[in-house]
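**Q** no letters, just coordinates:
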């Protein structure tokens, strides 16, 4: 009798869904350049949920390279590679992105539309709570994991985001950009194209806990070839999404 009970319990445990690994919550957006059909663009992105609303977040410069034919590719909660075109969600808007005026990131709210229920359910399951978006930049030398698709690695037939361990290297620093200045946190190591829009998580969090400290937007380098990663501080993303909740 005892053996039968143990076997039954093991069967139940085996049927329980495995938790989603933090790194697999990161998605990619693949786009064809409309004027050059043989040329493609790729960026990383992630999803944030707030009060049952769902937001897609990526780098601002990366959002400008997408279009309604762009494919949002991801690993669903069962580990199966899926894709959905942006026009499935955005049927009337030619540009669903809201670019932040201060920093290089953009958000797009994914509406609940007929015919997209399965995709939205998948993406909602992959999303990160707004409460997990850090309100303060962690101190220098803090260990972080930046996740994305550098050089399109992990964006093949099977989606498998790349996770790179690094460290916070600076306090928030006012950095010149094409429209003025923006707060940037520098981190190591420098990462390749395709990572833009990917989140950086605190490393070594307790099981089930996630903390996003920033979003990767590029590199800074000098003539010697030395490079550092540039991150938009997470609290700016949190404030932007919170303002959407307040204004509507």
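**A** Thanks, I have the structure now. Just so it is clear, the structure is predicted and the values come from calculations on it, not from any experiment.

**Q** hey, let's count contacts and neighbours off CA atoms from now on
**A** Will do.

**Q** the helix or strand that residue 230 is a member of packs against which elements?
**A** Per DSSP states H and E, residue 230 falls inside strand 227-233. Applying 3 or more Cα pairs under 8 Å, 6 or more residues apart in numbering; DSSP states H and E, we find strand 227-233 packed against strand 180-188, strand 212-221.

**Q** list the buried residues in that strand.
**A** 227-233 (16 or more other Cα atoms under 10 Å).

**Q** quick one: contacts of that strand?
**A** Outside of strand 227-233, the residues within contact range by Cα atoms under 8 Å, 6 or more residues apart in numbering are 103-105, 137, 172, 183-191, 213-221.

**Q** repeat that with 6 Å
**A** 184-188, 190, 214-221 (Cα atoms under 6 Å, 6 or more residues apart in numbering).

**Q** just stretch 127-138 next, same as before
**A** The contact list for stretch 127-138 (Cα under 6 Å, 6+ apart) reads 47-50, 210-213, 234-235.

**Q** could you rerun that using 10 Å?
**A** For stretch 127-138, the surrounding residues in contact (Cα atoms under 10 Å, 6 or more residues apart in numbering) are 22, 25-26, 46-52, 54-56, 121, 144, 168, 170-172, 185, 199, 201-202, 209-214, 232-239, 241-242.

**Q** sitting in strands, which of these do you find?
**A** If you go by DSSP state E, these have 46-50, 54-56, 144, 168, 185, 199, 201-202, 212-214, 232-233 in strands.

**Q** structure two is appended below for comparative analysis:
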């Protein structure tokens, strides 16, 4: 499912945007970021997807959907809520060495991961990202049972991606065991989940619902929907084990 196409003039001309005087408590859902990419042929429009950070052995990784990563460029902007409650943005090119593509695409899944290196001048942003990051240990390696309550977080229809960033959190349930679904390259491992969500959510994580605000467990990542002629739909999630294995391989130089 393609990321949502929408107007982003105000956002792209903004820098850091302050919010209310007293910062709101950082909830697990506030760890999610949106990645906005201007369309060069249409300067008044852009594309948006969701994403999240994972920290492993001191290194930071930005995770999103594979199809969403194809719509990004070095000028794409990561917009996020910093630990003090302010909405911030920073260009992706600030964390890319050279002119190369920062994304590592998974060969069997609609998943993309970018390692964010420590670069001069980006220390403040990296500090924010580390506070927002989810530990690799919290990325589950087993599929949760069917009917497990989960919270899928992102920016459907660009909701919550305005001047005061506020990701949307939707409660649903795991609907299947890990299975496979057809994709352009063949088949991919998948978990089906309810409800179906709108464009812009791609790349957003699904958390276990029954946890405290100090603990987050990622069970999957939203990548789109499956539907039939009747209009019935289910969400598709990349199993969290695929994310865990992908980051582990990058740690080991793979």
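**A** Received the coordinates, thanks. Everything numeric in this text was worked out from a predicted model, so none of it was measured.

**Q** which of the ones in strands among the contacts of stretch 127-138 of structure 1 are buried?
**A** 46-50, 54-56, 144, 168, 185, 199, 201-202, 212-214, 232-233.

**Q** which residues of structure 1 fall in helices?
**A** 2-15, 60-63, 117-126, 234-247 (DSSP state H).

**Q** most packed of the ones you listed?
**A** Mean neighbour count (mean count of other Cα atoms under 10 Å) peaks for helix 60-63 among those, with a mean of 21.

**Q** how close does that helix sit to structure 2?
**A** In the superposition against structure 2, helix 60-63 of structure 1 averages 0.1 Å from its aligned positions (mean Cα distance after the TM-score superposition for structure 1).

**Q** now the residue positioned nearest the centre of structure 1, nearest residue through space, not along the chain?
**A** Geometric centre of structure 1, nearest residue: residue 46, 2.4 Å, by Cα atoms, centre = their mean. Once flanking residues are discounted, residue 46 of structure 1 sits nearest to residue 26: 4.9 Å by Cα to Cα, 6 or more residues apart in numbering.

**Q** which residue in structure 2 aligns with the one you found?
**A** Under the alignment by TM-score structural alignment, residue 26 of structure 1 pairs with residue 32 in structure 2.

**Q** then residue 86 of structure 1?
**A** Residue correspondence to structure 2 (TM-score structural alignment): residue 86 of structure 1 is matched to residue 92.

**Q** isn't its match right up against residue 72?
**A** Yes. Proximity of residue 92 of structure 2 to residue 72 meets the contact threshold set by Cα atoms under 10 Å, at 8.8 Å.

**Q** joint contacts of those two?
**A** Common contacts of residue 92 of structure 2 and residue 72 (Cα under 10 Å, 6+ apart): 35-37.

**Q** for the residues you listed, which one is nearest residue 121 of structure 2?
**A** Minimum distance to residue 121 of structure 2 across those is 20.3 Å, recorded for residue 35 (Cα to Cα).

**Q** touching, that closest one and residue 50? I think so.
**A** Yes. Counting by Cα under 10 Å, residue 50 is a contact partner of residue 35 of structure 2 at 6.0 Å.

**Q** which of these two has more neighbours?
**A** Ranked by neighbour count (other Cα atoms under 10 Å), residue 35 of structure 2 and residue 50 place residue 50 first, with 33 against 28.

**Q** contact partners for the more buried one?
**A** Here residue 50 of structure 2 is in contact with 3, 32-36, 63-65, 68, 78-79, 153-156, 158, 161, 167, 199-205, 221-223 (Cα under 10 Å, 6+ apart).

**Q** understood, closing this out.
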